[in-house]
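Trainee: my questions concern the predicted model and sequence given below.
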Amino acid sequence: MAHINKAKHWLDLKKLILILATLCVLASLFNALFSSYQVQKQVMVKDTLEANRAYATKLADVTDLFLQSVLMQLKASGETIVSHLDSPELINNELKQMLTRTHSFDSIVLVNAQGEIIGAQPSSLGVVGTTLINEAETSPLREQAPFIVGPFVSPAGNLMVSPTHPMFDNKGNFAGFIAAGIYLKGDNILGRLLANHHHQDKTYIFVTGPNGKLIYHHDDHRIGQDVTDNEVVGSLLQKVSGSTQVVNTQGVAMLAGYALVPTSDWGVVAQRPLEVTMSHLSNTMKHVLKTTVPFTVFLLICVLGLGSFIAKPLWRLAKLSEQVQDGRNIDFPHVPTWYYEATWLYQAMRSSVKNLGAQIQRFDDERKQDQLTHLFNRRGMEKWLESAYEQRIPFSIIALDIDHFKKVNDTYGHDVGDIVIQKLAELMRTNAREQDHLCRSGGEEFLMFLPHVDINKAGNIAERLRACTAETQFDEAGHITISLGISHWPLCSDDLHHALKLADRSLYQAKANGRNRVEHAVLANHNVA
């Protein structure tokens, strides 16, 4: 073997191990950090969405209870007032008491069935005697049922929502409604309920009405704004609660949870800027990186020591492997050897692997061949059938058997019997094509597989082989005959094993019908069992 100049290989195994290990450690570190970042991002986003959804649901439930409480108060006062609608003094006293004993709303008015305001508190509103003409304000007259109006601008010029409750006299006739005014830009229970929450991470709440306008927002200037373009608000307008990542109407990416207030069809949205969540994640990953770097450096130092330890025995192995070469020149795949020890191993293993490959091929061929006839044995047959089945190659099957072969062995001995078998194998080769697969399946039994040959043509081939055999002189044994059975896969049966059995049955049918003949299996489309 030619001498290898080590000076040309600046990269030896020790250096290679160090370089590869360093790259692997760094790649693993990057992959771990990246995977951790992605997982933590998904977890934090998911947790934030779930927290906001739960919080929005809680606020929606509390708001719903608040509105139901206001409607119950209105119902109770309405039942007291309805029988005294002709007494302005009693009306004003009742309305004043309602306003002073609760901070649930900022104003309260009483409207008769004709839409005229007949009572109002505080009296400074100056709306008594006016008639409602605004479509939103007159909706309780049409509904005649508990109803929440708004947001709308009241006759006094306040942006508000108004829970209303109808009044009916003792005969069941609609007598008007009583309405509470909750100023959207005022200091009231609803505003404090929505403004005071436990989040200190830039999470904020906003509430939309059934028309998609803001009822509550931490920025008072935005109250009353139409936000129907917001994806979350669109879901709420369809009465759907849940959570999602969304870009709001201000172009800011948000993690939003949202829930519906059943009594009023308001939507409560709790949202947190995605940037805030990601900033927490970045701080976490920086901390992880700081704790990981020292261990990584230590690991690389250990790899350097192990690299030196690993390289020395491998170099010796490369030297020893030269002894397996015997100089045979057969094909061997090229293996790039860019470092010294690998070059030695490549040149030493080249001839060894080639020799081993040739021996394995020879042993494999011998395993698949019948030693007497050099036809394929059952192992070779099964390999070919497996390949043909996987490739869906159609083929005819000829099963053949020597008639009265036991008599040949008994009369002339097994040596003559072996000669008969060998000569019949030669006749089979003579009557077959190169691509046909010929097998000795056992004793005096043989199988021929004819790819892409239909059953009729296979019958002609079988008949020719039968006649040729009958006319041939088999030395001491004289003349012999054979019986043959034919089937086809998949025409006789799509089941490969069944197709083989059909050929075997046809062979035995030929024997039963007098031997020295050919019998065909019936095609499957002719209802062959």
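Mentor: Right, received. Where do you want to start?

Trainee: make it CA atoms for all contacts and neighbour counts henceforth
Mentor: Fine.

Trainee: residue 60 versus residue 239, what's the distance?
Mentor: 13 Å (C-alpha to C-alpha, to the nearest Å).

Trainee: okay, and the common contacts of those two?
Mentor: By the contact definition C-alpha atoms under 8 Å, 6 or more residues apart in numbering, residue 239 and residue 60 are jointly contacted by residue 260.

Trainee: which helix in this structure has the most residues?
Mentor: Using DSSP state H to define each element, the chain has its longest helix at helix 13-81.

Trainee: what distance separates that helix from the centre of its chain?
Mentor: For helix 13-81, the separation from the chain centroid amounts to 23 Å (computed by C-alpha atoms, centre = their mean, to the nearest Å).

Trainee: residue 256 touches residue 269, doesn't it?
Mentor: Yes: shown here, residue 256 and residue 269 form a contact pair, counting by C-alpha atoms under 8 Å, at 6.6 Å.

Trainee: helices or strands next to the strand or helix carrying residue 406 in the packing?
Mentor: Assessed by DSSP states H and E, residue 406 sits inside helix 405-412. When contacts are defined as 3 or more C-alpha pairs under 8 Å, 6 or more residues apart in numbering; DSSP states H and E, helix 405-412 packs onto helix 414-430.

Trainee: try it against this one:
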Amino acid sequence: MKFIKKGFTLRFTISLLVITAILLTLLTSIISAVQVNRSSLISNYLNKNESYAKKLASNTNDLLMTMQGNIWAVAQILEREEATDVQLIDDLFQENTQYFNSLVVADHNRDIQAISPHNVGVSIGDRLTSEQSKMAVNTKKASISEPYRATTGRLIILVSAPIFDKNGIYKGFVGGTIYLEEKNVLSDMLKEHFFGDGSYVYVVDKSGNLIFHPNNKRVGQSVIENEVAQKVISGQCGSQRVTNLEGNEFLAGYAYEPNSSWGIISQTPAQVVDKPTHHLVTRMLLFSLPFLLLILLLGWWIASRIAKPLYTLAQFSDEATLRPVPAENIPEIRSSYYEVRLLSQSVKIALQNMNQDLTHLRHEVKIDELTGLANRRAFDGMMAEWIASNMPFALIMMDIDHFKLVNDTYGHVMGDEVLRYLARIMQLMSNEDDLCFRYGGEEFGILVKHSGLGRAKEMADRLREQLAVTKSPTDSSITLSAGIAVFPVHGRSAQQLIEKADEALYQSKENGRNRTTVSQLPGA
């Protein structure tokens, strides 16, 4: 008798498979949980920062409107004066120190008539030379300037208002300044928004220059290359992951402040999600360990129970390797174990019925069990076949309007009846060559063979109108919305056609439901 070298036993193999399956399941669970948790954290931080940036933009708008209102009030007080009173300017500045770093009054030649405080680096009689002061005189309007370097060397913003005499003749302007590189009203409002997790807020002007940053040395720098800065100064609001100019990744939310054309950005370091993710993995491993050991013991015991009765069948197989036996000639294995006898009989029956079962299976996997229509797999296969043969056809995508209300009102059993009812109507109103299918949920469709837009739209409208006047199983009519795309007019791939039909279906929903929308032609 020929001896066969002993290899792995069935008990060992099954135990190894159980261990591998458990470890892979655990690994998959951890990876899935980490991805979901990480995605959720990132989404939360993005939404939080966007909302926070919008709130700060609103607060900044209110602050700027208050400052403009105060400058207007100062201008109106000065309009009532015959001459500029230095003491009056000092008093008005004291009332506005919470908003401005200095207050200056200049005539129509931009010569300083009064300034408070008096130690800012310029004096009464000096002439202002900045483009911003020239603009204030030329426009004779209230304005908020872009940041600029004043003659004192400071980076400032000028909030100005014109002054007219009693006869309406322009006398000059009064301006309140914000020293961006020093303590100012903007930094007082925003500096508190620096959090322990590394989150912080910064502000850019419409040219992409920093006018506030927690690191005061960066004020005045251009960040126009920053993708978020580009979006926010163009008037957009939103959130996204971004890598700043220093190479650090952040979760940023941004909002536009229209009164000044400033952009407010609130951002959090992307690595802030790492710590809770690591904590989640640790907890999952500690929690799973006892269950892992228990399942391993259970798997070993089950493997032993399976291996013992199957050993008899394995011995027969070993003998049969010397003289192959056709399936129909496999002898009955006499054994007290029911499983062994059942396995022997099942092998014979399985070989005889295999082809028949496969044929039946191929049919079953292409039919939707609930409605009897073609399912998604059959739909994908048919569409791929038609596209490959370059056959013109139309795709009608349909969705029952307010189907959730049917389920909520009558229950899911009645909801299933409504789906079967729609399927019957679709089959009655379509041709033999067409393919009616259930795409998923309450969404259905028809592949209309050798069809253009006209016939497809006529079919969709007839179906829609028939449903609207016919009682459904709920004893009332239902309506549906439809979208149509045509091959090859709207696309030459299945994905393009489905997207176009879905877009048209969504348009039908948006325009009031119970209607058919034809997808727009590319480039239209």
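Mentor: Everything's here; your move. What you see is a predicted model, and the numbers here were worked out from it, not measured in a lab.

Trainee: comparing residue 239 and residue 60 of structure 1, which residue is more hemmed in?
Mentor: More crowded of residue 239 of structure 1 and residue 60, by other C-alpha atoms under 10 Å: residue 60, with 24 against 16.

Trainee: which residues are in contact with the aligned partner of the more buried one in structure 2?
Mentor: Residue pairing (TM-score structural alignment): residue 60 of structure 1 is matched to residue 57 of structure 2. By C-alpha under 8 Å, 6+ apart, the contact list for residue 57 of structure 2 reads 255, 256, 257, 263, 264.

Trainee: if we can go back for a sec, residue range for the helix holding residue 406 of structure 1 in structure 2?
Mentor: Per TM-score structural alignment, helix 405-412 of structure 1 has no counterpart in structure 2.

Trainee: list the buried residues in that helix.
Mentor: Neighbour-count burial for helix 405-412 of structure 1, counted by 16 or more other C-alpha atoms under 10 Å, picks out 405, 408, 409.

Trainee: what about the match of residue 60 of structure 1, distance to residue 414 of structure 2?
Mentor: 51 Å.

Trainee: what do you get for residue 450 of structure 2?
Mentor: Residue 450 of structure 2 sits 36 Å away from residue 414 of structure 2, taking C-alpha to C-alpha as the criterion.

Trainee: going by residue numbers, what spans are helices in the stretch 301-450 of structure 2?
Mentor: Under the criterion DSSP state H, counting those that start in this stretch, the stretch 301-450 of structure 2 carries helices at the ranges 338-364, 376-388, 403-410, 412-429.

Trainee: what packs against the third one?
Mentor: To tie it back to what came earlier, the one meant is helix 403-410 of structure 2. Looks like helix 403-410 of structure 2 contacts helix 412-429 (3+ C-alpha pairs under 8 Å, 6+ apart).

Trainee: mean per-residue distance, stretch 302-310 of structure 1 versus structure 2.
Mentor: On superposition with structure 2, the mean distance recorded for stretch 302-310 of structure 1 (mean C-alpha distance after the TM-score superposition for structure 1) is 2.1 Å.

Trainee: what span of structure 2 is that stretch aligned with?
Mentor: Counting by TM-score structural alignment, stretch 302-310 of structure 1 sits on residues 298-306 of structure 2.

Trainee: now stretch 502-510 of structure 1
Mentor: Aligned using TM-score structural alignment, stretch 502-510 of structure 1 spans no residues in structure 2.

Trainee: good, we can wrap up now.
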